[in-house]
Structures are given as structure tokens and as C-alpha cells.
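Enquirer: sequence first, then the predicted structure:
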Amino acid sequence: MLIFKSLSSKNYRFFFAGQAFSNLGNMMKQVAVGWLVYRITGSALLLGLVSFSREISAFLFSTVAGVLADRYNKHRLLMACQSIVAVNAAILALLTLFDWISFQALLVLEILFGLVSGLEMPSRHAFVNDLVEDKNYLTNAIALNSSLFNTARILGPALAGVLIPLIGEGYCFLIYALASFSVVAFFAGIDYRPDFEKNAGQAI
């Protein structure tokens, strides 16, 4: 089908699959975090504080993240960021499952998540351009990415709404951690060499 023509690129297929797990899990996790904050604090103000802290951290760090994306290997940068996200989610899951979670610990983990998200975002958007071999399909790849994100915004919260009453927030975080580790595995399958490495190899 022409709508999926950009998936003919192997590297973009791995990236798209990883993004599917990442976006869906992230949207599910955000709902579970909000539920958990309100359950342990009963405060709408603290619930807003957690969301604000996560988003402002991502916003502030993204102002310098674009420079890093231009200077360093975007593939390695994304792998590192996704690994940190996976470990962050695993810690959150364990603290919640063993009932060791506190508002302070949750706030710190969410701020760290925001910082990593801010670092990862410019690299992720720019990475699509490097992965699609046939540039005629680049617009299609960008459209698929947008559709994937919007689909996750619908399905992720709905999935969280079903799972939280059944298994609790901790297991939702555990699912997200496993999804994040799978993203690292998908990204590891990408065969990527940035232009500056290719040029260095040709010079040698």
C-alpha cells in the first residue's frame, strides 16, 4: 500500500516499530503517573506540579538539545536516551510495586524523564530524514510518524484506563519499562552511519 511506502526502508521500519512501543507506552504511563500522584497525595495541586515539572524540564533542555543532535551521532544519542528512559521506568515500577514510592521520589523521576525527553526529541525528529533512503518517501515517513503519535494519544490513555483498575499503576509502569527496553532493541537493529563518519571513512 502506498500509505506505507516509507516502510520499504529497513532502518525506518525498525525506527517506526520502536516509536510505536515508545509512544503508546509513554501515553499510558502519563495517565498512570497522574493516577498514582492523586492516590498517594489527594492533591490536585501536586498532580499539576508533577506534570508541569516534567514538561518544563523537557522544554528547557530541548533548547540546547538541538546543538547536541547536530554535533553527535543521533543513533547513539537516541539509544542512550531510550536506555535511561527504560531504567527510569523500571525504577518507578519497582518502587510502586513494593510500595516504596513517595511523592518526592516520583517528582525526581519525572523531572529526569523530562530532561531525557527534551534531549531526545530533536534527535528523534531529525533522525527520520537520515533513515529514509528514498527521499521521495520522506513526506510519507513524517506523516506516518505524526499518525503514530496521534494514535498513541488515543489508545495509550484508554489502555491505562483499562489496566490501572485491573493490575494497578506499578504493573503499568513495568509494561512501559519492558516496552522501553524493546525500543532499545529495535533501535539496535538500525544500521546507521552519520555523514561525518562516512566522509571520514572516504578520506581514509
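Expert: Structure's in. What do you need? Keep in mind that what you see is a predicted model, and the values were worked out from it rather than measured. Numbering: from 1, shown residues only.
Enquirer: contacts, neighbours, all on C-alpha from now
Expert: Will do.
Enquirer: pull out the buried positions in stretch 137-149.
Expert: Buried residues in stretch 137-149, counted by 16 or more other CA atoms under 10 Å: 137, 138, 140, 141, 142, 144, 145, 148, 149.
Enquirer: show me where this structure has helices.
Expert: Here the chain has its helices, by DSSP state H, at 10-41, 44-71, 74-97, 103-131, 138-167, 169-188, 195-203.
Enquirer: same list, the buried residues of stretch 137-149, but as JSON lines with distance to residue 81 please.
Expert: Below are the buried residues of stretch 137-149 laid out as JSON lines (distance: CA to CA, whole Å):
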{"residue": "137", "distance to residue 81": "27"}
{"residue": "138", "distance to residue 81": "24"}
{"residue": "140", "distance to residue 81": "26"}
{"residue": "141", "distance to residue 81": "22"}
{"residue": "142", "distance to residue 81": "21"}
{"residue": "144", "distance to residue 81": "22"}
{"residue": "145", "distance to residue 81": "19"}
{"residue": "148", "distance to residue 81": "20"}
{"residue": "149", "distance to residue 81": "18"}
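Enquirer: need the max-distance pair from those.
Expert: For these, the farthest-apart pair by CA to CA is 137 and 149; their separation is 18.6 Å.
Enquirer: one more structure, for comparison:
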Amino acid sequence: WFVLTTYHNAVYLGIVNFCRLVPILLLSVWAGAIADKYDKGRLLRITISSSFLVTAILCVLTYSFTAIPISVIIIYATLRGILSAVETPLRQAILPDLSDKISTTQAVSFHSFIINICRSIGPAIA
């Protein structure tokens, strides 16, 4: 939405989405192996904090300057793609550790339900 309304160029939108999704495609399996090998909680805190920091920097740039170069948006999308590629397997790998009272299957189902509800309601609220 931001790219399309700011730059009025569908090609830029495609490039930004490509840069966001390619790291997820290429790094998710590797990130899953990392999630199994190292402390999941610590890695999850690092990725969430990094995502916050990258997004906060983009917000500051957006409000500070009248025009942001598309290259900044592409770098942001790539960084968020890399962080998402690491964060998603971490979230799924940490569920069995958090769900003592219920089964892992129920925890995964509930997690997927919440994620999909947030994806549906979030844009409507915004």
C-alpha cells in the first residue's frame, strides 16, 4: 500500500514484495535448523527486537523526510524478509516448550488460528 500510493508504480510494488519473499523462501529451512540448535527464546527476542528496530527506523525516516528513495524501502523489505524467515520457524519451534498443559497439536492449531484472525482483523482496523 505505501509503495503503491507513494510511488504510483506497480513495478516497484512487485520488486518490494519480491525482496520481502525471497529471503523467506531461501532461509526458512536453514532458520528452522538454527531454531532447533540454539536457545529459541533468546533468538526469538533478538529477531522481534530487530524487527521492531528496523520498522522504527523506517517510521522515523518516513516522518522526517518528504520523499524516501525506493532503495530504502527495498532494503527494509529485504531485512524484514530475512527476519521473518528466522522468526516464523522460531515461533513454531517454541510452541512445544510453552504448551505443557495442552498438546502440541492443540497449541499449533490455536497459534495458527490467532495468526489468521490477526491477519484478517488487523488490516480492517488499520
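Expert: Perfect, I can see it now. These figures come from a predicted structure and were not determined experimentally.
Enquirer: hmm, back to that, tell me which of the helices of the first structure is the most buried.
Expert: Comparing the helices of the first structure by mean neighbour count (mean count of other CA atoms under 10 Å), helix 169-188 ranks first with a mean of 22.
Enquirer: can you check which part of the second structure that helix sits on?
Expert: Counting by TM-score structural alignment, helix 169-188 of the first structure falls onto no part of the second structure.
Enquirer: contacting residues for the most centrally placed residue in the second structure?
Expert: By CA atoms, centre = their mean, the second structure has its centre lying nearest to residue 84, at 3.5 Å. Residue 84 of the second structure sits next to residue 24 when contact means CA atoms under 8 Å, 6 or more residues apart in numbering.
Enquirer: what's the counterpart of it in the first structure?
Expert: By TM-score structural alignment, residue 84 of the second structure lines up with residue 117.
Enquirer: and what of residue 6 of the second structure?
Expert: So, by TM-score structural alignment, residue 6 of the second structure is matched to residue 40.
Enquirer: touching, that match and residue 103? I think so.
Expert: Yes: between residue 40 of the first structure and residue 103 there is a contact at 7.4 Å, judged by CA atoms under 8 Å.
Enquirer: what about residue 101 of the first structure, how many residues close to it?
Expert: Using other CA atoms under 10 Å, residue 101 of the first structure has 19 neighbouring residues.
Enquirer: once you drop chain neighbours, what's closest to it?
Expert: Closest residue in space to residue 101 of the first structure, ignoring its immediate chain neighbours: residue 95 at 4.9 Å, by CA to CA, 6 or more residues apart in numbering.
Enquirer: could you find the counterpart of the one you found in the second structure?
Expert: So, by TM-score structural alignment, residue 95 of the first structure is matched to residue 61.
Enquirer: I figured its match hits residue 72, correct?
Expert: No: checked against CA under 8 Å, the pair residue 61 of the second structure and residue 72 is beyond contact range at 9.3 Å.
Enquirer: ok, the nearest residue to residue 88 of the second structure once chain neighbours are set aside - contacts?
Expert: Leaving aside its chain neighbours, residue 88 of the second structure sits nearest to residue 28 (7.9 Å; criterion: CA to CA, 6+ apart). By CA under 8 Å, 6+ apart, the contact set of residue 28 of the second structure is 85, 86, 88, 89.
Enquirer: please redo it, this time with the cut-off set to 7 Å
Expert: The contact partners of residue 28 of the second structure, taken as CA atoms under 7 Å, 6 or more residues apart in numbering, are 85, 86, 89.
Enquirer: turn these into TSV, including distance to residue 11 of the second structure.
Expert: Putting the contacts of residue 28 of the second structure into TSV (distance: CA to CA, whole Å) gives the following:
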residue	distance to residue 11 of the second structure
85	24
86	27
89	30
